[in-house]
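>>> Pasted the sequence and its predicted model underneath.
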Amino acid sequence: MRINNMYLLRRRVLLNRMLHSSMTGGVLLLICAVIAVLAANVPAMRGLHDLWSVNLGVSFGDGVFSMPLRLWIDDVLMAVFFFSVGLEIKRELLVGELSTMKKAALPMFAALGGMIFPALIYTAFNAGTPSASGWGIPMATDIAFAIGVLSLLGTRCPVGLKVFLVALAVVDDIGAIIVLAVFYPSHDIHFIYLLYALITVLALVALNRAGVKSALLYLALGVVLFVFVFRSGVHATIAGVILAMTIPARSSVGDVRAFSGPDTLLCRMESALHPWVTFFIMPVFALANAGVVIDASALGQGVMPAVIPGVFFGLLVGKPLGILTFSWLAVKLRLADLPSGTKWKQVLSLGILGGIGFTMSIFIDNLAFSDPYLVNAGKIAILATSIIAACTGVAALYMTTNKNNSKQ
């Protein structure tokens, strides 16, 4: 009993720390997004906007590999971001809110509805148009932004509701990663490099099974895996998730409690990466990708492209409707229970926060379209909708919660 109480206390402390850092990171992310938009539209700041298009190269003997700085960020830095996400997913699957079917059922159903409904709504607006391939854009939720906004409520929000959002966002990330890998390859697929990548993964799994806990060795093979995945045509960021799944999650102790210990390689890596991801990688991504040109020509001289209402209604209507409907279905089928102290109107309010797409939505937007006009229109819709979802969601939660909820 004492061990269980200590474990629950540790989980609450870790959750509070994450919420605090996510709030700070969310504010920084918003500031960087505003700076990026200003840089794209204010002539005096245009140099910052153009910086991300500068080519940056690496020499290998007589060969030179070069690509724009924005792609270095989107491919390399975001691979580190996805590695961090993968570590979090693995931890939640082992000892967190996804460790048992009973725990995982509600966030799994909620996330599934929160992905299906937005994709269907987007497709309804864009079917048969050049922007039809962007159906994956409104499926994603920005976990850092959403949790950061939720943190503004402080103790007013029930702990169970906070945990539910974290678990839902983790499952949402899993879905987004699958969609990214299957439907949005960066180039034509080269199966020989996929074979090399598979061999590298098998080597990583062998290290794990052999009990090797050298972070340097795993990271070295991770770089090799990244190169092979990049050359295969599958988006290179997927290598980060795959690498995370091979990182040892046990300490030298052989029981289940060892998974949650701070001495495991998985926990050490996750703790080390978290501040870098929150305060460097995601803000830099926002600076490089959130800059949209807002003028008449960007919106087709008054003719609104279908991608804008598709993203807008997909995120702002599809997300909350899907999360609420599928959560209700899971409870009615007796597959799951609502978190303690949580009401259905709070689930709907939480679903509105799920409409904060931002980082992941922009990431998919960059991959979905080759036409800069559609990319720009998609970003305008993502930024506007994310701001509306954040303001509406936090207001709705404020009205449906009370100061005593922190005790529940």
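Nice, I can see it. Numbering: from 1, shown residues only.
>>> from here on, contacts and neighbour counts on C-alpha atoms
Will do.
>>> Quickly find the element holding the spatially closest residue to residue 353 that is not a sequence neighbour.
Spatially, and ignoring its direct neighbours in sequence, residue 353 is nearest to residue 393 (4.9 Å; Cα to Cα, 6 or more residues apart in numbering). When elements are defined using DSSP states H and E, residue 393 is found to belong to helix 372-400.
>>> That helix packs against which elements?
Helices and strands touching helix 372-400, by 3 or more Cα pairs under 8 Å, 6 or more residues apart in numbering; DSSP states H and E, are helix 143-151, helix 307-313, helix 344-353, helix 358-368.
>>> which one of those lies closest to residue 234?
helix 358-368 (11.4 Å; Cα to Cα).
>>> putting a second one here so we can go through both:
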Amino acid sequence: MARKITLDFLKTEAASGIVLGLAAAMALIAANSPLSAAYFGWLKSEHILQIGPLMLELTISEWIKEGLMAVFFLVVGLEIKYEILKGELSDPRKLATPVLAAVGGMAAPALVYLAVSGLLNGPHEGWPIPLATDIAFALAVFAVAARRLPSSLRVFLLTLAIVDDLGAIALIAVLFSSGVDWVPLAWVAGLLAVGALFAARRKVAAPFWVLGFGLVWYLTVLAGLSTSLTAVAFALIVPVSNRTEDGQSPLREAMHDLHPWVAYLILPLFAFAKAGVSFAGLSLEQAFAPLVLGITFGLFAGKQIGVFGAAWLASALRIGRRPTDATWLELYGVSLLCGVGFTMSLFVGILAFPGAIDSPEQVEVKLGVLGGSFLSAVAGAAVLAVATRRRKILAQAAMDTRTD
């Protein structure tokens, strides 16, 4: 059953990569066409949501970042909890190599970024941007380039990306949650504690989970805390074994119901809102600014060095082992795909350099993320295609030998 859940997740996330790519392309077209003013004006327009005495006024860009992306982080939290309790992460032996690779894949990009930034006198604040892997895009490229490679590589990539997301969420908590209002935050903590107590003792109907998440989200916005953190915290109290009327656990049911919305609506909408960068008036100096180069090299060079180096070291020290039936060349191709940062990197970029969506820093963040992700995707696809062809040749040679 755990394998079926993982494969369903892989199929959904991989397929959504095509929609993500189209959304990003549409954003670039809109930002560099006669629709540019309307596109950026729409993102900056403010809208009010009022339910009785509860009222919030945010821009479209903020609604997407703090509202819709909270649902994305809720799904990430549910996936992390499920994998730890029931899935691939429940076996420490399977967990060691991708976790160590994820740690290396976070440390090396940060060091590469800081090295480039220090060398070119760039801003040091951007070092968290190239740390995370975009699950949907990376799996979409893998699905196209490596259809005949072992499924263990897919599980390795998914596990690593989940740990990456968890690390990025922890960084958001530590680095980007200043100026918190502690009164609404205390209410958030109380609601989470009550929800955990009820979930442990009795069945909780789905409408109460929805209402509870909405209230926790609202109080988090009032507290000035990143909604991604409380979304993951809320996911951790959703029971994995308390059965609903149709026999499914609330966690499984939520994962099943929310995955398509996240994959085909929320992430593409976020990509459309954040990938739009206008090239009008863009100088060569800005295109190769220290911030751009730091992020690009952090994603492209740092990720492959950190992921592949840590995986090799784990195998050499016998702490972990290579994915089943996979070669080092195939694992290197997957390591390259880990440099596809996109949605999570753009999200962290917004937090690292707050300001207008078309500010110079935001333009440079987008250029760096798009450049590093594109290079990683192309190089990873090329290596995996070579590995696939090599495997096919070796299989044919083995077959010919048996025939002789």
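All right, it came through fine. Small disclaimer: the values here were computed from a predicted structure and weren't measured.
>>> picking that back up, format the helices and strands packed on helix 372-400 of structure 1 as CSV; extra columns: distance to residue 115 of structure 1 and mean neighbour count.
What follows is those, written out as CSV (distance: least, Cα to Cα, whole Å; neighbours: other Cα atoms under 10 Å):
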stretch, distance to residue 115 of structure 1, mean neighbour count
helix 143-151, 14, 25
helix 307-313, 12, 26
helix 344-353, 11, 24
helix 358-368, 12, 24
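>>> Can you say which of those is nearest to residue 158 of structure 1?
Comparing those by Cα to Cα, helix 344-353 comes nearest, at 9.8 Å.
>>> Translate residue 209 of structure 2 into the numbering of structure 1.
Using TM-score structural alignment, the equivalent of residue 209 of structure 2 in structure 1 is residue 218.
>>> Tell me, how many residues neighbour its match?
Residue 218 of structure 1: 22 surrounding residues under other Cα atoms under 10 Å.
>>> what's the answer for residue 206 of structure 2, then?
Residues lying near residue 206 of structure 2 (other Cα under 10 Å) number 13.
>>> show me the contacts for it.
The contact partners of residue 206 of structure 2, taken as Cα atoms under 8 Å, 6 or more residues apart in numbering, are residue 250.
>>> Pull up the gap between it and residue 254 of structure 2, please.
Distance, residue 206 of structure 2 to residue 254 of structure 2, by Cα to Cα, to the nearest Å: 9 Å.
>>> and the corresponding residue of structure 1 for residue 66 of structure 2, what does it touch?
Aligning on TM-score structural alignment places residue 66 of structure 2 opposite residue 75 in structure 1. Counting by Cα under 8 Å, 6+ apart, residue 75 of structure 1 touches 235, 236, 237.
>>> again, 6 Å this time
Contact partners of residue 75 of structure 1, counting by Cα atoms under 6 Å, 6 or more residues apart in numbering, are residue 237.
>>> A helix includes it, no?
Yes. According to DSSP: H, G, I helix; E, B strand; the rest coil, the state of residue 75 of structure 1 is that of a helix.
>>> ok so, going back, now whichever strand or helix holds the match of residue 209 of structure 2: buried residues?
Per DSSP H and E: residue 218 of structure 1 is located in helix 215-232. Residues 218, 221, 222, 224, 225, 226, 227, 228, 229, 230, 231, 232 are the ones in helix 215-232 of structure 1 that count as buried (16 or more other Cα atoms under 10 Å).
>>> was I right about the last one contacting residue 187?
No. Using Cα atoms under 6 Å as the test, residue 232 of structure 1 is too far from residue 187 to be in contact (7.9 Å).
>>> which residue lines up with residue 115 of structure 2 in structure 1?
Aligned partner of residue 115 of structure 2 by TM-score structural alignment: residue 124.
>>> how close does that match sit to residue 309 of structure 1?
Using Cα to Cα, residue 124 of structure 1 is found at 10 Å from residue 309 of structure 1.
>>> cool, and residue 116 of structure 1?
17 Å.
>>> The match of residue 115 of structure 2 is in what secondary structure piece?
In this structure, residue 124 of structure 1 sits in helix 101-126 according to DSSP H and E.
>>> now residue 23 of structure 2
Following DSSP H and E, one finds residue 23 of structure 2 within helix 2-31.
>>> can you check residue 50 of structure 2 too?
Assigned by DSSP H and E, residue 50 of structure 2 belongs to strand 46-51.
>>> That strand vs structure 1, average distance?
Mean deviation of strand 46-51 of structure 2 from its aligned counterpart in structure 1 after superposition (mean Cα distance after the TM-score superposition for structure 1): 2.4 Å.
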